[in-house]
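Asker: the sequence and its predicted three-dimensional model are supplied below.
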Amino acid sequence: MPTDRQLQDGQHLAVLGYEQSFDRSMSLWANFALGFTYLSPLVGVYSLFAIAMSTGGPPSIFWILIVAGGQFLVSLIFGEVVSQYPIHGGIYPWTRRLWGKRYAWMAAWIYIWAMIVTITSVAQFGSSFVASTFNIELTRASTFWFATALLFIALLLNFSGTKTMARIARIGLAAELIGVIAVGLYLLIFQRQQSFSVFFDSMGVQGDSSYASAFMGAALTGLFLFYGFEACGDVAEEVSNPARRIPKAMMMTILVGCVSALLSFSGYVMAAPNLQQIVNGEDPDPIPAILEASLGTVGSKIFLVIALTAFLSCVLSLQAAASRLIYSFARDGMLPGHRWLSSVSTKGKVPANALLVACCIPFALCICIYVGPESLLTQVTSFAILGIYVAFQGVVLASLRQRLRGWKPAGPFSLGSAGMLVNILALAYGIFAMVLLAWPGSTGDFVADWIVLIGFAVVAGAGALYLFIANPDRKSDAPSDDAIEVAAKLRAAAHGPAAARADESTTPSH
């Protein structure tokens, strides 16, 4: 027999026009673990530390605080939206219900490809940890096979069901916390080689130019770190009491991720035996040497095992989030082969075919990277972060549009009278972030300087072409642009018709 809470969740889903198809076995902590392992400060800091230091020096750490603050504003808006719409897919159903089908189709199309490329990138980067853990030479061939292993191991774990996914996510969370917080604290307390004033010293990274341009160039330090919290909402129909728990999980992901990233980044800076060499760009992969000098050979090997666990959990979380987005997209008839893509396995209660797509396309990209030029990985991943930020701001903009029309979010999580101000600030931050991400380089190489916008234009252009030729939005009868109406229905279901009538009387017509 279902519990009262499951019945309430089912009633909320019914108001939104869907039936319960998944097991609601994911708790608040499991949902937080999913978002946190997707955000993965361990993966982010490890991947970006050398670039951040050679671009902006030690003060680049302040981008972690700046971006965490901006993304926290975005998470507050997402929290209001998911609290009213706790349904699978996140970005896609949110933008459809807040604006319309074509708007949502483009946002989801860009986001799906950004996630698929991110899955590929994490698997590729994780292969170096596999090689280091087992003392195997890292070649193009070994990178391909290790990345493939990470993809298909994650797929098998995802196939086994939500409980297994949640369990692995919690293990990944533990690995992340040990790898970033525990190691960061140890380095800060016992292995300090510099004073704390170093974080206000550019160490000459700007050369003869103004440090302001160098600092702006280091923005990727934070921008590449703080996304992934939206994955908490991608699995909404597998979470018990999602309207209350998912907003909390999103905010926890940002806050804990910020603390973790700060401790990890600052620990590596403070423990670096030759910090000036790193700032000068003479050591492109300094973290292994820092760890071996601080932890010894055995300690650094243990860290590698912990990091490898975090990478596997990150790939698993990415696959899970991408598959739920694809499932949600297909469930509304908005993709070719939508019936096949929207099927749910009877045993594991997971969107098995969507999971296959979320694994096989990254596998195909790994093949292309293996046989293609060495720069291909950088080229295919360049647009991913911009695509994710564009999709995020698609939700923020659509939410602001509905507020201006009189929408009052009806979920249990609401910002109340502060909602409009937070929404405007979140949009302003998002525009600032997208400009930083899209700003062309100055190397003189046209492709290298403009690759982010080129990649984004290719994906967005292909999506727009399909949208206007195939018109998938006309083949779907899924509801859209109904935020005000759904808010009234939810209030009526929770408090009775009188509350709904009172709400309607204060809502302008449109």
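Answerer: Perfect, thanks for sending it. Numbers count the residues shown, from 1 in each chain.
Asker: contacts and neighbour counts: CA atoms only from here.
Answerer: OK.
Asker: surely Phe413 touches Ala243?
Answerer: Yes: between Phe413 and Ala243 there is a contact at 7.2 Å, judged by Cα atoms under 8 Å.
Asker: what do these two both touch?
Answerer: Ser83 (Cα atoms under 8 Å, 6 or more residues apart in numbering).
Asker: those two - which one has more neighbours?
Answerer: Applying other Cα atoms under 10 Å to Phe413 and Ala243 shows that Ala243 carries more neighbours, namely 25 against 20.
Asker: give me the most central residue, this structure.
Answerer: Nearest to the mean C-alpha position of the chain, by Cα atoms, centre = their mean, lies Gly228 at 2.0 Å.
Asker: pretty sure that residue sits against Gly35.
Answerer: Yes: using Cα under 8 Å, Gly228 makes contact with Gly35 at a distance of 5.6 Å.
Asker: and here's the other structure:
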Amino acid sequence: MDQNASHAAAADGVPDDDDVQLAALGFTSEFKRDMSPWANFSLGFTYLSPVVGIYTVFAIALAAAGPPMFWSLLIAGAGQLLVALIFGEVVAQFPVAGGVYPWARRLWGRKWAWMTGWVYLFALLASIAGVAYGAGPFVAGAFGFAPTSTTTIVCALAVLTLATIANFGGTKILGYIAIFGFSAELLGAVVVGAWLLLTERHHGLDVLFNSFGAEGSHSFLYAFLAASLIGVFQYYGFEACGDVAEEVRNPGVQIPKSMRRTIYIGGAAATFVCLCLILSVVDFGAVISGADPDPVSTVLARAFGPVGSKLVLGVVLISFVSCALSLQAAASRLVYSYARDEMIVGSRKLSRFDQRRAIPPYALLLAAVIPGLLIIGSAMSADALAKLISFGAIGIYIAFQMVVFAALRARLKGWVPNGRYRLGRWALPVNIAALVYGLAAIVNIGWPRTPEASWYDNFIVVLLSVGVIGSGLLYMGIARSHNNGTAPYGDAIPARAVPEPEAAAPLAHPETTGAGDAH
């Protein structure tokens, strides 16, 4: 059935193919399928956000390893494309709102899914706070006041409030703003980058192989791995296309396509922006030494002047708000999916659904309040931005790899994807390569690199990760919320063949036994 026929069937009260598939998976959706394929891709693009990803971490990465940090974007892009291909197979078979949590539930079981959702939720909330916090200096630049820790926090809360108001407008508004954000960001990235290349290019491509001594007393590999945070932070967001799977028509085809486009187009834009900025920095030594702590603002002010740079900053701020909006939408759908399965305290409230606006309001409110508290709490921490970004990145990578590992386990136990997007004979090698890349990235993000700092500050990312996982295990052990609800689980793996009836007890269906929790 094509999309027009699906619309007609829905209008006549006849279930369309999407509803039939969802019903077969055990759900009747309350969401409206109002999000176009273009809006779905735009949601992933604005979540990945090349402008936000590059502008936020550019100074940190350039100071750590110099211009060769550029190459980490290509490495991370290739690695995350492998993950996106696996996610495409999974969402095509299980197009359920909430992303990694329902995917892990169907691939493995309730306990694994519960922990996957728990880690992903905290990572998303930290990422929302990190994006809003990262907007602070650009708000200050746009409105002409000095960025301080206090003004950054106030500006971050303002960005978070704008994103929340927009999200409360409903799915259609979310789609429109995502498309507008995508258009503004892509146009801004191309125009700004082209202008910098034409008027402010001070170096040739050879600088991409010159660290300018950024590694100091360390090896260059050590410095490059530290700087690769820019690549790691850049390449997630494609999963947001699947977080809203119940709001897109023909999700088994459209969402895998949107995920891949997010990597291709978002990655190309991010790489172009990063290259243009690197070639426009006059003095790499000043950035490395800390004399120029904000090279992006320095480059933009010199290239566009006081008026032009404010216009550019306006586009940058649109990108930050759009990114926060997309992150918040993903987080709210995860919370709603969690609560719909009665997997978390407050499920009755958090699973409430506003039929008029087609949003889960309390889940959305949670995705605003907790990031707001994290932003306020950042006043007590030095380098709050780097810590929020690092924890958000490692948490999302852990959740991603829990799904990738669950997919590999299911595949080895006999799972053969039957959705409308399949990798065929490439599935197993791609799955293994995605897992190897993800585990290496997790180790790299969590590696302590500030021995001069207090031990707890040096290990802050690892400690936060252990704290989230530990608290999740404790919560799960005490509340046993993973046992609640009747949603299916572990059904990706085929049931074992039943012996002849005379010797065999009846074999329950994995949707009700929780066969996926046996290990």
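Answerer: On my side now, so go ahead. Bear in mind that the values here come from a model prediction, so they are computed numbers and not experimental data.
Asker: overlay them and tell me the TM-score.
Answerer: TM-score of the superposed chains, computed with TM-score structural alignment, normalised by the length of the first structure, equals 0.92; 486 aligned residues with a Cα RMSD of 1.8 Å.
Asker: so which bit of the second structure is stretch 129-139 of the first structure matched to?
Answerer: In the comparison with the second structure, stretch 129-139 of the first structure aligns to the range 138-148 (TM-score structural alignment).
Asker: quick check: buried residues in the matching stretch?
Answerer: Under the neighbour-count criterion of 16 or more other Cα atoms under 10 Å, stretch 138-148 of the second structure has 138-142, 147 buried.
Asker: roughly how far out does it sit from the chain middle?
Answerer: Centroid displacement of stretch 138-148 of the second structure relative to its chain, using Cα atoms, centre = their mean, to the nearest Å, is 27 Å.
Asker: now swap in stretch 265-282 of the first structure and tell me
Answerer: For stretch 265-282 of the first structure - counting by Cα atoms, centre = their mean - the centre lies 28 Å from the chain centre.
Asker: name the element the equivalent of Asn431 of the second structure over in the first structure belongs to?
Answerer: By TM-score structural alignment, Asn431 of the second structure lines up with Asn423 in the first structure. In this structure, Asn423 of the first structure sits in helix 419-438 according to DSSP states H and E.
Asker: how about that helix: buried residues?
Answerer: Residues of helix 419-438 of the first structure classed as buried: 419-420, 422-424, 426-427, 429-430, 433-434, 436-438 (neighbour count, 16+ other Cα under 10 Å).
Asker: what's Tyr18 of the first structure aligned with over in the second structure?
Answerer: Here Tyr18 of the first structure is matched to Phe27 in the second structure, going by TM-score structural alignment.
Asker: just Asn274 of the first structure next, same as before
Answerer: Under the alignment by TM-score structural alignment, Asn274 of the first structure pairs with Asp283 in the second structure.
Asker: quick one: the helices in the stretch 351-500 of the first structure?
Answerer: Under the criterion DSSP state H, counting those that start in this stretch, the stretch 351-500 of the first structure contains helices at 352-371, 376-404, 419-438, 446-470, 483-495, 497-505.
Asker: ranking those by burial, who's on top?
Answerer: When you average the neighbours per residue for each of the helices of the stretch 351-500 of the first structure (mean count of other Cα atoms under 10 Å), helix 376-404 leads with a mean of 22.
Asker: quick one: it to the second structure mean distance?
Answerer: Compared with the second structure after the fit, helix 376-404 of the first structure shows a mean deviation of 1.7 Å (mean Cα distance after the TM-score superposition for the first structure).
Asker: that's all I had, so thanks and see you.
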